[in-house]
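Chemist: sequence first, then the predicted structure, then my questions.
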Amino acid sequence: MRIAIDLTSLSYHMTGIERYAACMTEEMLKLDISNEYVLIFRNEVFPVFEQYIDQKRVKVEILRGRNKMLFLQLVLAINLYRIKADKYIFFAFTSPIIFRKKGIINTIHDMGAWDAAEAMTCLQKLYWRTTYRISAKNSERIITVSEFSKGRISDILHYSPQKIDVVYSAVYKGVTKDYGYSFDDVREKYQLPKQYIMTLSTLEPRKNMELLLKAFTNIQDKVDYDLVLVGRKGWKIDEVLERYNSKTRIHITGYVEDEHISVIYKNAKCFVFPSLYEGFGLPPVEALALGTPVIASDAASIPEILMDSATYFHNNSYSELSDLLIDINSKLSTFPRKLNLYQKENYSFKKSANKILGIISR
């Protein structure tokens, strides 16, 4: 069987969905030596895959393009028609809307274009709703990352739940690896305080940074720790930061390299995840994998994924979050701080890749 995998998203920002695409593909290449693969990249091969490409079992297609939307919907589509395969897998973004062939397997991570539309521009909402509807119609099967997302995909797109497979995300090994950096090294590089709570995400409205900033600003004089926001700035965040950012108590790192992030996770008193909507919600899983307790919103898929391993507040509840932040020092020892057995066994890219291979073989 010949399997084509779209990895063109890896040339953009490395967020959770891009990491899902990269790790899932790499595990498939390790596990499956019988099928032939065609890996499709934009502009250059993503470094981790260079070791696998032999132009026999694993071949490569490098496509050129600048404008993201034109590339995804036109350049990629034209070249996919040229590439002959039995299965076409899209792990990050869904297939181009004009690409219609047998064997398309799309991944839809969440239905935020409907469920969290207020966190998008009108153009973004129109684009994602259109591409999801058409790509779903062109799909042989759909992959998603939680039972919550499976239900929303089925309800909104009227897609048979029997043709939707839940394949969990997992913690990337590079996040938990010890690269030998001390806390002092990382603290100096990112100008971190000695004691802090943290969150990690693209800083944008859907992640509900305003709630966390408002709650922390309200209680900062009652606690001995600061707030660290890890991640690049997203749409509409500057005006929120303008209202609440304190140069002395709130710290924004920007993008953090993989070799440093484990140190920041490990030395945080607590990881706070106030998100309004998630298909999976990887950062708190990463925090727990490194032994850091988590306070999380009970929105969307978050309780399904974090289960009994987190301390929850009601979605968007300013008072509940404020109370938890005040109580961190006194109650920290009672907070769960590790993944349970089910999570350790099932949030695994190796296990998920095996499930994908089973789906393909069907």
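Modeler: Cool, the structure landed.
Chemist: switch to C-alpha atoms for all contacts and neighbour counts from now on
Modeler: Fine.
Chemist: which helix or strand contains I3?
Modeler: strand 2-6 (DSSP states H and E).
Chemist: summarise which helices and strands the next helix or strand after that strand is packed against.
Modeler: For strand 2-6, the succeeding helix or strand toward the C-terminus, using DSSP H and E, is helix 16-31. When contacts are defined as 3 or more C-alpha pairs under 8 Å, 6 or more residues apart in numbering; DSSP states H and E, helix 16-31 packs onto helix 349-361.
Chemist: so what touches stretch 354-362?
Modeler: With contacts defined as C-alpha atoms under 8 Å, 6 or more residues apart in numbering, stretch 354-362 is touched by 28, 31-32, 87, 167.
Chemist: ranges for the strands of the stretch 1-150 of the chain?
Modeler: Assigned by DSSP state E, counting those that start in this stretch, the strands in the stretch 1-150 of the chain fall at 2-6, 36-42, 58-63, 87-90, 104-107, 141-144.
Chemist: counting contacts, what elements does the last one pack onto?
Modeler: Packing contacts for strand 141-144, counted by 3+ C-alpha pairs under 8 Å, 6+ apart, involve strand 104-107, strand 164-166.
Chemist: the structure to be compared is supplied as follows:
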Amino acid sequence: MIIGIDLTWVKPGKNGGTEFYIRNLLDGFKTLKNVNSYILFVADNNKESFKSYLDDSRFKFSECHVNTEKLVSRVIWKNTQLYRLMKKENIDLAFFPVYDMPLYRCNSFKIVTVIHDLQALHYPEYFTNVEKAVLKASWKRVVKNADKVVGISNYVKNDIEEHYGTKNVVAIHNPIVVKDAFVDFQGLQEKYGIDDNEYYYTVSSLLPHKNLKTILEVKKKIVYDNIALPKKLLISGVGGKQLAEIKRYLDDYKLNDNVILTGFISNEERNTLMKHANAFVFPSVFEGFGMPPIEAMLLGSKVLTTKCTSLEEVTMDRCYYVNDAFNIDDWIGKLKEIKEKEKRTIPFPEYEVKKIAQEYLDLFDSLV
């Protein structure tokens, strides 16, 4: 089977979780010993970042003369040229790792695409009216034109089916790779004024669905009431306009010594902070998949999160949960409960890249 994979949307280092997802999946395809061929449709400004796959003779580039940073010209090119190029490559199946596919259907090959979440339907306030209209139209078109749609969790699958009335959706979880790479914790101790096992850590933003404000209120109560729990919280991921907002909060409540904003940190630093925290807290109430809690458990951290949307599903009851994501006392009660619990690395063989890649290939085989 000749599988064409659209990578013209990838902005190296800028796509967040979706970029990790596709690179992990490509790694999985590479580990599987099969006779499939993989045509990578790459853009002018991202092809170098995928060059390592060319050392496997089953992979080849089909160079698309587009720039991922130039949205309008990329969309025009994709809708006028991509299917033509795919037919020229004689592919059997076109795989779109995000919903960004041409407006019309091509019957020359099978089509599979992925929807990672329907955030604009649940949090429309994040988007302009134009963005909402485009996203809703795109999802509706994708569901109609693709032979199969992949939802990255059962939650997403059910959400798509409920909103678009289709049964043409399958759930395949994300592949996850956590590299066993760390920095010297002593350096982080000195930088942030923390001690081993005496702080909490989270990766978040101030977007409402991330629910970070609840954790800030939890930390405020721990400090103000002198509750016998770690008094420090480290937060990675807050930037831009959100940074000023959270700094005002910390100033107003005199929490600057207790809540530390790390800014951008390397994966090695993040891994180290996860490993040495008393617990990794993840208060989000909306995730299509939610990789950070799983990554933290793979690194040996205790994890306390919510049961909202996909989180209970993808963490597979292997961590600790609050019953009410917005209840401060519920969070504090659970933090007390797990404070002295033993840390241990929790494996997730279900998300190994080879296994997930095989699930995708099984799906592709069922269509071709």
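Modeler: Structure's in. What do you need? If you're wondering where the values come from, they're calculated on a predicted model, not measured in any experiment.
Chemist: if we can go back for a sec, and the buried ones among the contacts of stretch 354-362 of structure 1, selectable in ChimeraX?
Modeler: A single ChimeraX command selects the buried members of the contacts of stretch 354-362 of structure 1 (16 or more other C-alpha atoms under 10 Å):
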select :28,87,167
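Chemist: thinking again about what came up before, turn the helices and strands packed on strand 141-144 of structure 1 into TSV, columns for distance to S297 of structure 1 and mean neighbour count.
Modeler: Shown next, in TSV, are these (distance: least, C-alpha to C-alpha, whole Å; neighbours: other C-alpha atoms under 10 Å):
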stretch	distance to S297 of structure 1	mean neighbour count
strand 104-107	25	25
strand 164-166	22	20
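Chemist: and of these, who's closest to S246 of structure 1?
Modeler: strand 104-107 (39.4 Å; C-alpha to C-alpha).
Chemist: report the aligned residue range of structure 2 for that closest one.
Modeler: Aligned by TM-score structural alignment, strand 104-107 of structure 1 falls on residues 111-114 of structure 2.
Chemist: quick check: closest non-adjacent residue to the alignment partner in structure 2 of S319 of structure 1.
Modeler: Under the alignment (TM-score structural alignment), S319 of structure 1 maps onto I328 of structure 2. Closest residue in space to I328 of structure 2, ignoring its immediate chain neighbours: V218 at 5.4 Å, by C-alpha to C-alpha, 6 or more residues apart in numbering.
Chemist: can you check L29 of structure 1 too?
Modeler: Y52 is the one closest to L29 of structure 1 (C-alpha to C-alpha, 6+ apart), at 7.5 Å.
Chemist: next, count neighbours for L367 of structure 2.
Modeler: Using other C-alpha atoms under 10 Å, L367 of structure 2 has 15 other residues around it.
Chemist: show me where structure 2 has helices.
Modeler: 17-31, 71-77, 83-88, 119-122, 129-145, 154-164, 185-192, 212-224, 241-252, 267-276, 291-298, 311-315, 328-338, 353-367 (DSSP state H).
Chemist: and of the ones you listed, who's closest to D44 of structure 2?
Modeler: Once these are compared by C-alpha to C-alpha, helix 71-77 is nearest, at 11.1 Å.
Chemist: and the match of S319 of structure 1, what is it in contact with?
Modeler: 214-215, 217-218.
Chemist: the residue nearest to L29 of structure 1 against F46, yeah?
Modeler: No: contact criterion C-alpha atoms under 8 Å: Y52 of structure 1 and F46 do not qualify, at 11.2 Å.
Chemist: returning to what we had before: please list the residues outside the strand holding I3 of structure 1 that contact it.
Modeler: Contacts of strand 2-6 of structure 1 (C-alpha under 8 Å, 6+ apart): 25, 35-41, 83-91.
Chemist: mind running it again at 10 Å?
Modeler: 21-22, 25, 34-42, 57-61, 76, 80, 83-95, 103-105, 360 (C-alpha atoms under 10 Å, 6 or more residues apart in numbering).
Chemist: narrow these to just the buried residues.
Modeler: By 16+ other C-alpha under 10 Å, those give 21-22, 25, 36-42, 58, 60-61, 76, 80, 85, 87-95, 103-105, 360 as buried.
Chemist: excluding chain neighbours, what is closest to V45 of structure 1?
Modeler: V45 of structure 1 sits nearest to I62 (C-alpha to C-alpha, 6+ apart), 7.1 Å away.
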